[in-house]
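> next comes the sequence, and after it the predicted model I'd like to discuss.
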Amino acid sequence: MNTDVKEIIGLWDKGYSLDKHTEKSTFTGKDQFGRPTFDTTRTYVGELLYQLKYKQDFKKVHPIAQLMHEQIVKKFTDIDFIIGMPPSKKRDRQPVTAIAERVSALSNKPLSKNLLLKPLATPQVKNITVREERLKTLMHAFALHNDVIQKYLTAHSYNVLIIDDLYDTGTSLEAVTTILKECSKIDKVYVATVTRKK
C-alpha cells in the first residue's frame, strides 16, 4: 500500500508520519444542530484511522501497526522501548494504546504503559490560540511515574519511541518530549504518528 511518509520536525530527535489524514474536504452545509458538515476524502491510512477511532473498528489496528512498523519504526535502529501517547478522551478501549501494543509486538520492543501519565484533564487545546499557552497547559498535564523509572529504567540511558495517532500542531508531542528529556534516564526521543493534518 502506498503511503506518503514525511518527516515531522519538533523537539524530538527524529519523527515521521505515515501519511496525510485527508486528501480533500469540501464544506457541504450545516447539520440540524448548526454544526458544519463536510464531504471528506481520506487517504488509505486516514480512513483506517477514522474507522478505528470513530467507528471503533479495532480490526484496523493491525494494518495501521504493520505500516507503521515497516515504514517508520524500522528507521529507528536504537529504540529501547515504546510509549503510546496518553489519551485525551476516555474510551473503553484506546486506539493509540492498541496501535502501540501491536507495533511493540511487531518490532519486539517493550511497551511501557505506565511511565508516562496524564493525571490532569486539560481543556481542548485547539481552543487555546497561542502556541506557548497550549504548550504550558500540556506541560502541566503530563508526568512521569517515578516508581516506574526507579524500578524498570535501571541502565544509564534509554531511547524511546512515542506513538500517536494524528500530528497537527505538535504541541502535545513537544510537551511529552520535553518531560521525557528532563529525565536523566532518557536519551533520545523518537516520534511516529499514523497521520498528519497537512
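Yes, it's here.
> going forward, measure contacts between C-alpha atoms and count neighbours the same way
OK.
> ranges for the helices of this structure?
When assigned using DSSP state H, the helices of the chain occupy the ranges 44-55, 61-71, 95-107, 131-141, 146-152, 171-181.
> helices and strands around the fifth one, which ones?
Contacts defined by 3 or more CA pairs under 8 Å, 6 or more residues apart in numbering; DSSP states H and E place helix 146-152 against no helix or strand at all.
> please identify the buried residues of stretch 15-29?
Under the neighbour-count criterion of 16 or more other CA atoms under 10 Å, stretch 15-29 has 15-22 buried.
> what's the first-to-last distance across it?
The stretch stretch 15-29 measures 36 Å between its terminal residues, going by CA to CA, to the nearest Å.
> farthest-apart pair in the buried residues of stretch 15-29, please.
Greatest spatial distance in the buried residues of stretch 15-29: Gly15 and Thr22, 19.8 Å, computed using CA to CA.
> one more to weigh against that first structure:
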Amino acid sequence: MTELTNQRAMSPDPDPATPPHGARGREGAPVAVPTGGPLPPPWVGWTITILVVGLLATAPLVVSQFSIRVLTNALMLAAMAQSLNIITGFTGRADFGNVVYFGIGAYTTGHLINMGLPTVAGIAAGALLCSTMAFLIGFPILRLRGHYFAIATIGVMEGTRELIVNSAFLGGGSGMSTPIFQMDPDVFFF
C-alpha cells in the first residue's frame, strides 16, 4: 500500500488504445438514441392547436362562470409552471423569483382594469411591463452563477413583495380586487 501512495501521478497516455469518450472535441463512441417512431406531419399539430383554441373560445357559451374561473386559474398556473420548467429544467438554474414577473403582470393588468382601461389593453400593458422588468432585472442577475443566482432571485422576490405590501397605491397588505368578468359583449372571458 505504501508503494502506491509514494508514487507520483503519471502523465496521460498521448496515444491510448481506446480514445476517451467525447474529450475536448474528440469523437467518442456512438450513442444510441431511442426515436420512438417517425414524427407526425406538421398539419397535425396545427389542427390540434386550432381545435383547442376553438374549444376554449366557445367555453363561455357552454359552461358556467365558475367553470370558466377554474379553467382560467388552471391555465394561468400552467403557464407559471411552464416558466419554472424552462428556467430550472432546461437551463438548470435554481430560480426562486420567476413568480415576480407573473405578479408584476397581474398587478399591472388588475390596476389598469380598475382604472377603466379595456381588458385587452390591460393585459397587453401587463405583458409589456413584466417583459421590460424581466429584462431590466434579469440582465445583471443572469451573470451570476450557482448559489449567488439563487440568492439574488430570492432578494428580488422579497424586495418586490415588500414594495407591494407597503405601497398604498397597489392596495397595501390587503391586496387589490378586480371586477368579476361577466358575459358582457364588451368584456369577453379570461
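That came in fine, so what should we check first? For clarity, every value in this text was computed on a predicted model and none was experimentally measured.
> TM-score for this pair?
The TM-score (TM-score structural alignment, normalised by the length of structure 2) is 0.24; 75 aligned residues with a CA RMSD of 5.5 Å.
> hang on, the earlier thing: for the helices of structure 1, give me a markdown table that also has mean neighbour count.
What follows is the helices of structure 1, written out as a markdown table (neighbours: other CA atoms under 10 Å):
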| stretch | mean neighbour count |
| --- | --- |
| helix 44-55 | 18 |
| helix 61-71 | 19 |
| helix 95-107 | 21 |
| helix 131-141 | 17 |
| helix 146-152 | 12 |
| helix 171-181 | 21 |
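> of all these, which lies closest to Leu116 of structure 1?
For the helices of structure 1, the distance to Leu116 of structure 1 is smallest for helix 171-181, at 8.2 Å, taking CA to CA.
> that older thread, out of the buried residues of stretch 15-29 of structure 1, which is nearest to Val61 of structure 1?
When the buried residues of stretch 15-29 of structure 1 are compared against Val61 of structure 1 (criterion: CA to CA), the nearest one is Leu18, at 14.0 Å.
> got a list of contacts for the lengthiest helix in structure 2?
Counting residues, the longest helix in structure 2 under DSSP H turns out to be helix 119-141. Surrounding helix 119-141 of structure 2, the residues in contact under the criterion CA atoms under 8 Å, 6 or more residues apart in numbering are 101-102, 104-110, 112-113, 149, 152-153, 187.
> filter those residues down to the buried ones.
Restricting the contacts of helix 119-141 of structure 2 to buried positions leaves 101-102, 104-110, 112-113, 149, 152-153, with burial counted as 16+ other CA under 10 Å.
> of the residues you listed, which pair is most distant in space?
Most distant of these, by CA to CA, are Ile113 and Phe149, 34.4 Å apart.
> got the buried residues for the longest helix of structure 2?
Residues of helix 119-141 of structure 2 classed as buried: 119, 122-123, 125-127, 129-131, 133-134, 141 (neighbour count, 16+ other CA under 10 Å).
> pipe those residues into a markdown table and attach distance to Leu84 of structure 2 per row.
Converted to a markdown table, the buried residues of helix 119-141 of structure 2 look like this (distance: CA to CA, whole Å):
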| residue | distance to Leu84 of structure 2 |
| --- | --- |
| Thr119 | 26 |
| Gly122 | 24 |
| Ile123 | 21 |
| Ala125 | 22 |
| Gly126 | 19 |
| Ala127 | 17 |
| Leu129 | 19 |
| Cys130 | 16 |
| Ser131 | 16 |
| Met133 | 17 |
| Ala134 | 14 |
| Ile141 | 16 |
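> now, which of these sits nearest Glu162 of structure 2?
Among those, and counting by CA to CA, the member closest to Glu162 of structure 2 is Met133, at 16.5 Å.
> how near is that closest one to Gln82 of structure 2?
To Gln82 of structure 2, Met133 of structure 2 is 19 Å away according to CA to CA.
> next step: the buried residues of stretch 15-29 of structure 1 restricted to strands.
Taking DSSP state E as the definition of strands, the buried residues of stretch 15-29 of structure 1 contribute 15-20, 22.
> pipe these into JSON lines and attach distance to Asp187 of structure 1 per row.
Below are those laid out as JSON lines (distance: CA to CA, whole Å):
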{"residue": "Gly15", "distance to Asp187 of structure 1": "15"}
{"residue": "Tyr16", "distance to Asp187 of structure 1": "18"}
{"residue": "Ser17", "distance to Asp187 of structure 1": "21"}
{"residue": "Leu18", "distance to Asp187 of structure 1": "24"}
{"residue": "Asp19", "distance to Asp187 of structure 1": "27"}
{"residue": "Lys20", "distance to Asp187 of structure 1": "29"}
{"residue": "Thr22", "distance to Asp187 of structure 1": "34"}
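> out of the helices of structure 1, which gets nearest to Ala192 of structure 1?
Closest to Ala192 of structure 1 of the helices of structure 1, according to CA to CA: helix 61-71, at 7.6 Å.
> which secondary structure elements does that closest one contact?
Using 3+ CA pairs under 8 Å, 6+ apart, helix 61-71 of structure 1 sits against strand 14-20, helix 44-55, helix 95-107, strand 186-196.
> I'm done for today, thanks for sticking with me.
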